[in-house]
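Participant: no letters, just coordinates:
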């Protein structure tokens, strides 16, 4: 028997919901305070995935083990990119705010 605290998901919900263990809240969305971290993880993950793929292909070409080389370099790049995004994003936002003319209200 499945414990009542575990909420099962069907295939249609698989991309939108997380299996929730020991939660009485049926809404699986994150608290807004986690938005900068989620944004940083998604941005750094996708950008490092793309850039490391291009760099790996340029370095090794269409090699038989290209994908294993790519994943290895991507994980290393992501480990560097994620904290860098968290640190640099607020600084870059301030610089952009100074460079862009604010609309008059």
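Facilitator: Good, I have the coordinates. This structure is a prediction, so every number in the text was calculated from the model and none was measured. Residues are numbered from 1 along each chain as shown.
Participant: only C-alpha atoms from now on, for both contacts and neighbour counts.
Facilitator: Will do.
Participant: looking at the protein, which helix is longest?
Facilitator: Using DSSP state H, we find that the single longest helix of the chain is helix 66-99.
Participant: other SSEs contacting that one?
Facilitator: Packed against helix 66-99, as judged by 3 or more C-alpha pairs under 8 Å, 6 or more residues apart in numbering; DSSP states H and E, are the following elements: helix 35-60.
Participant: tilt between the helix it packs on and helix 66-99?
Facilitator: 130 degrees (axes from the mean of the first three to the mean of the last three C-alpha atoms, to 10 degrees).
Participant: let's bring in a second one:
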């Protein structure tokens, strides 16, 4: 019989049945997920605007998405430290 976990959900060691990555992985996982989602959405909007809603849309969109992600992910890795410093300069830190 399975007993309910006494740990809060954020403390569990798996996600979708896979072991969670170590905390130090957050430095590249966050930009990875952000770049995937942002390029997914922006490339769709851009492709629909240029090509319209045609049967070629999925092929054109996935091609545009792949290219934009290849550029976006390394760019995020490079600029994220600068953006963090700029944010810290603009936003008051809690006491």
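Facilitator: Okay, I see it. Given the structure is predicted, the values throughout are model-derived calculations rather than measurements.
Participant: overlay them and tell me the TM-score.
Facilitator: Here the TM-score for the pair of chains, by TM-score structural alignment, normalised by the length of the second structure, is 0.80; 81 aligned residues with a C-alpha RMSD of 1.2 Å.
Participant: and the gap between residue 28 of the first structure and residue 16 of the first structure?
Facilitator: According to C-alpha to C-alpha, to the nearest Å, residue 28 of the first structure and residue 16 of the first structure sit 9 Å apart.
Participant: what of residue 104 of the first structure?
Facilitator: 38 Å.
Participant: which one of these two is surrounded by more residues?
Facilitator: residue 16 (10 against 4; other C-alpha atoms under 10 Å).
Participant: part of a strand, is the more buried one?
Facilitator: No. Under DSSP: H, G, I helix; E, B strand; the rest coil, residue 16 of the first structure falls outside any strand and is assigned coil.
Participant: please tell me how far it sits from residue 29 of the first structure.
Facilitator: Residue 16 of the first structure is 9 Å from residue 29 of the first structure, by C-alpha to C-alpha.
Participant: just residue 36 of the first structure next, same as before
Facilitator: With C-alpha to C-alpha as the criterion, residue 36 of the first structure and residue 29 of the first structure are 14 Å apart.
Participant: about what we covered before: could you tell me where the longest helix of the first structure falls in the second structure?
Facilitator: Taking TM-score structural alignment as the measure, the second structure aligns residues 57-90 with helix 66-99 of the first structure.
Participant: give me the mean deviation of the matching stretch from the first structure.
Facilitator: Stretch 57-90 of the second structure: mean distance to aligned residues in the first structure after superposition is 0.5 Å, counting by mean C-alpha distance after the TM-score superposition for the first structure.
Participant: try stretch 29-44 of the second structure
Facilitator: Stretch 29-44 of the second structure sits 0.4 Å off on average (mean C-alpha distance after the TM-score superposition for the first structure).
Participant: what's the local residue count around residue 31 of the second structure?
Facilitator: Residue 31 of the second structure, neighbours per other C-alpha under 10 Å, totals 19.
Participant: quick one: map it onto the first structure.
Facilitator: Under TM-score structural alignment, residue 31 of the second structure pairs with residue 40 in the first structure.
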